[in-house]
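A.B. asks: My questions concern the predicted model and sequence given below.
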Amino acid sequence: MPDLSNKVCLVTGASKGVGRGTALQLASYGATCYITGRELATLETVQKEAEDRKSSGRIIPVECDHRNDENTRRVFETISVEQNGQLDLLVNNVFSAMQYWWDNFNVDFYEPGTSACGIINKVGMRNHHYSSALAAGLMIPRKRGLIVNVSPVGRKIYLLRLASGLRNALKDYVAKNNAVNLRTNNVAFVFLWPSIVLTEKMTKFIEKDDDEDQALNEIRASCRQMLDCSESVEFQGKCIAHMLADENMMKKSGQILLTTDLAEEYNFEDVDGKSPLSEQSLKILTKIYGWNSLSSYIPSWLKLPKYFYDMMFCS
């Protein structure tokens, strides 16, 4: 079990969903975890949830609108003052355009009035880069730290039009470059790829079956085929906790990491006791392509070789 009792963490956008789940897991392993969001009352419910669980660590809510650089800067200033300059982990999770994302699924970039790139990427790629720079400023003097960029479904394939793919592709590219810049200072920079995370919104999306949009229905069907590799909102937090406690985490810097691979490496399960199947699993891939009969004969442990998977999704 990771011991994070001496670690100071920051998870941005932790009011709900994956951010909330990550913060709860970090606190359960003993970390002091700052969380940000636009509504303090919502953040305080996450703090109370950690207390109700009797977590060995603690959660500290900080109200912040990450669309405002000054707001973001003050978060890191607060951590620096209260923790004597210590910050061991930044999880770039904040994303303010989720509702816009769903409401404008089929809006093309050339349609009049389209502003998706600005809306999605400002508190996505841009703010993640700014937060990473501020975090690095605290980590470099201590020669130790971990920065994690989180990429959702649709990071390298056509999904939800241009703006979503642009956000994730740029964020992953920036992470690769930042990893090189920070390596000499012993600060690791990775990007984490969860599979389908069963947030409340995702669960409702998968269960719905009366949408007139054929493209949405096709994606919904693919998501259903991948439920065997779906994750709880806290699975990612377990991955990050184990990485942060790993003395050899610098070996992972600059890499695209799958949550399921980390679970296998560190030998842990999801909070419900299940082990989500890897996206590299041939069982999952054959399901996605509609070969259900074939899929039933393939063992869960049989995977597509890593180099083939990287050529398909990571290059």
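C.D. replies: Everything's here; your move. Numbering: from 1, shown residues only.
A.B. asks: Could you use CA atoms for every contact and neighbour count after this?
C.D. replies: Noted.
A.B. asks: What is the subsequent helix or strand relative to the longest helix seen in the chain?
C.D. replies: Longest helix in the chain, counting residues (DSSP state H): helix 161-182. Where DSSP states H and E defines the elements, the next helix or strand beyond helix 161-182 is strand 187-193.
A.B. asks: From the contact counts, what lies against that next one?
C.D. replies: If contacts are counted by 3 or more Cα pairs under 8 Å, 6 or more residues apart in numbering; DSSP states H and E, strand 187-193 sits against strand 145-150, helix 161-182, strand 256-258.
A.B. asks: Tell me which helix or strand comes right after that strand.
C.D. replies: Per DSSP H and E, strand 187-193 leads on to helix 200-207 as the next helix or strand towards the C-terminus.
A.B. asks: contacts for the helix or strand that that following helix is followed by?
C.D. replies: The helix or strand immediately downstream of helix 200-207 is helix 214-225, counting by DSSP H and E. Here helix 214-225 makes contact (Cα atoms under 8 Å, 6 or more residues apart in numbering) with Ile196, Phe205, Ile206, Asp209, Asp211, Ile284, Lys287, Ile288.
A.B. asks: For burial, what's the neighbour tally of the last one?
C.D. replies: Here the number of neighbours of Ile288 (other Cα atoms under 10 Å) works out to 18.
A.B. asks: what's the answer for Asn178, then?
C.D. replies: The burial count for Asn178: 22, using other Cα under 10 Å.
A.B. asks: Could you do the one 10 residues further on as well?
C.D. replies: By the other Cα under 10 Å criterion, the neighbourhood of Ala188 contains 29 residues.
A.B. asks: Presented hereafter is structure B, for comparison with structure A:
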Amino acid sequence: MRNLNQKVIVLTGASSGIGRATALALAAEGAVLHLVARREQRLAEVCSEANARGGTATAHAFDVRDTEAFARMASRVHADHGRVDVLINNAGVGATKAFLETTDDDWAWTFDTNFHAVVRGIRMFLPTMIEHGGGTIVNVASLAGVMANTLAAYSASKFAVVGMSESLLLEYGDKGLNVVVVCPGVISTEIATASIDAGRTNGVIGPSLQKLLAAHGAAPEQVARDLVRAIRHPRFIVPTPMHATVLRRVHRMFPDLARMLTRRLS
């Protein structure tokens, strides 16, 4: 999919971080964007920015855990365009607690957004994609979805996304479907802040992660650049940016060394 001009693209988690950066990058290509996020005002601002950059953006303010709201959005998109060319499942959260402190509710909260909502989005749009000869599904996982970190619920949810995505590719790849899994490393986003605001932290890990991401996280625009490139030239796993590529290679070649480094960093 070399030319993204007038391609119909649905993007979740669009109000900040990787989602916002991706929306603006796609807008500059002339894409027709349907942007999803919980925060209505922030989402409206991103839509305005996207429209100013040459895209056509529509806001859909709802929580991706809300099946009925998701279905209403999908119906509207299909009614307006008859198709979706690209679905980007980007919305994500993560409880910042040690394993024994992570409650059943924390696990459910994390999986409902990071995994079940991804499945939900695919089920909403895949049939029409297949009907029209294919399309591209981009699932934003994490480096923690191919090499674990010490946030067990978050990492497990991202591993689930990677595994499900590979099954999806095996099942529908011969029907014109491209499946891309973007695996960002340490990125300066608001995910730790969201955990703190939702009360899903133990008061130590969350603030520490928040400081780490702010001080040393790569810019979301770097992820957006690689994501857009992957839509044009699909490949299954896309670590991003360069430090994620290096760490994944180390993990594959020297897993014990990678685990030791991860433990020390944690």
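C.D. replies: All right, it came through fine. This is a predicted model, so every value here is computed, not measured.
A.B. asks: Can you give me the TM-score here?
C.D. replies: Once superposed, chain against chain, the TM-score is 0.80 (TM-score structural alignment, normalised by the length of the second structure); 249 aligned residues with a Cα RMSD of 3.3 Å.
A.B. asks: coming back round to it: would JSON lines of the contacts of helix 214-225 of the first structure with distance to Ile120 of the first structure be doable?
C.D. replies: As requested, the contacts of helix 214-225 of the first structure are exported to JSON lines (distance: Cα to Cα, whole Å):
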{"residue": "Ile196", "distance to Ile120 of the first structure": "20"}
{"residue": "Phe205", "distance to Ile120 of the first structure": "20"}
{"residue": "Ile206", "distance to Ile120 of the first structure": "22"}
{"residue": "Asp209", "distance to Ile120 of the first structure": "27"}
{"residue": "Asp211", "distance to Ile120 of the first structure": "24"}
{"residue": "Ile284", "distance to Ile120 of the first structure": "29"}
{"residue": "Lys287", "distance to Ile120 of the first structure": "31"}
{"residue": "Ile288", "distance to Ile120 of the first structure": "27"}
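A.B. asks: From those, keep the buried residues only.
C.D. replies: Buried members of the contacts of helix 214-225 of the first structure, counted by 16 or more other Cα atoms under 10 Å: Ile196, Phe205, Ile206, Ile284, Lys287, Ile288.
A.B. asks: so the first one makes contact with Val153?
C.D. replies: Read that as Ile196 of the first structure. Yes: between Ile196 of the first structure and Val153 a contact is recorded at 6.8 Å, counting by Cα atoms under 8 Å.
A.B. asks: Starting from Gln41 of the second structure, give me the distance back to the residue lying closest to Leu43 of the second structure once chain neighbours are set aside.
C.D. replies: Counting by Cα to Cα, 6 or more residues apart in numbering, Leu43 of the second structure lies nearest to Ser15, which is 4.7 Å off, once chain neighbours are set aside. Using Cα to Cα, to the nearest Å, we find Ser15 of the second structure at a distance of 9 Å from Gln41 of the second structure.
A.B. asks: If you count surrounding residues, which of these two has more?
C.D. replies: Between Ser15 of the second structure and Gln41, counted using other Cα under 10 Å, Ser15 has the larger neighbour count: 27 against 13.
A.B. asks: Do I have it right that the more buried one meets Val46?
C.D. replies: Yes: in this structure, Ser15 of the second structure is within contact of Val46 by Cα under 8 Å, at 6.3 Å.
A.B. asks: I'd say Gln47 of the first structure and Val62 touch.
C.D. replies: No: in terms of Cα under 8 Å, Gln47 of the first structure does not count as a neighbour of Val62; the distance is 10.7 Å.
A.B. asks: ok, the most centrally placed residue in the second structure - contacts?
C.D. replies: Centroid-nearest residue in the second structure: Asn90, 2.2 Å away (criterion: Cα atoms, centre = their mean). Contact analysis of Asn90 of the second structure by Cα under 8 Å, 6+ apart lists Leu11, Thr12, Gly13, Ala14, Ile18, Gly19, Asn139, Val140, Ala141.
A.B. asks: for Ala245 of the first structure, same thing?
C.D. replies: Ala245 of the first structure sits in contact with Pro2, Asp3, Leu4, where contact means Cα under 8 Å, 6+ apart.
A.B. asks: Spell out the secondary structure type for the first one.
C.D. replies: In three-state terms, and counting by DSSP: H, G, I helix; E, B strand; the rest coil, Pro2 of the first structure is coil.
A.B. asks: contacting residues for it?
C.D. replies: Tyr29, Ala241, His242, Ala245.
A.B. asks: returning to that earlier point: elements contacting the longest helix of the first structure?
C.D. replies: Helix 161-182 of the first structure packs on helix 116-121, helix 127-139, strand 145-150, strand 187-193, going by 3+ Cα pairs under 8 Å, 6+ apart.
A.B. asks: Do you have the helices of the stretch 1-150 of the first structure handy? List them.
C.D. replies: Here the stretch 1-150 of the first structure has its helices, by DSSP state H, counting those that start in this stretch, at 17-28, 40-52, 69-82, 98-103, 116-121, 127-139.
A.B. asks: hang on, the earlier thing: with secondary structure added, can I get the contacts of Pro2 of the first structure in JSON lines?
C.D. replies: Formatted as JSON lines, the contacts of Pro2 of the first structure follow (three-state DSSP):
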{"residue": "Tyr29", "secondary structure": "coil"}
{"residue": "Ala241", "secondary structure": "helix"}
{"residue": "His242", "secondary structure": "helix"}
{"residue": "Ala245", "secondary structure": "helix"}
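A.B. asks: will you turn those into a markdown table that also has distance to Gln99 of the first structure?
C.D. replies: Output for the contacts of Pro2 of the first structure, formatted as a markdown table (distance: Cα to Cα, whole Å):
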| residue | distance to Gln99 of the first structure |
| --- | --- |
| Tyr29 | 32 |
| Ala241 | 29 |
| His242 | 31 |
| Ala245 | 35 |
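A.B. asks: which of those lies closest to Glu111 of the first structure?
C.D. replies: Ala241 (42.9 Å; Cα to Cα).
A.B. asks: one step back: could you dump the helices and strands packed on helix 161-182 of the first structure into CSV with distance to Leu162 of the first structure added?
C.D. replies: Listed next are these as CSV, based on distance: least, Cα to Cα, whole Å:
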stretch, distance to Leu162 of the first structure
helix 116-121, 8
helix 127-139, 19
strand 145-150, 18
strand 187-193, 19
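A.B. asks: Ok, which of these comes nearest Asp310 of the first structure?
C.D. replies: Comparing those by Cα to Cα, strand 187-193 comes nearest, at 12.6 Å.
A.B. asks: counterpart of that closest one in the second structure, which residues?
C.D. replies: Counting by TM-score structural alignment, strand 187-193 of the first structure falls onto residues 177-183 of the second structure.
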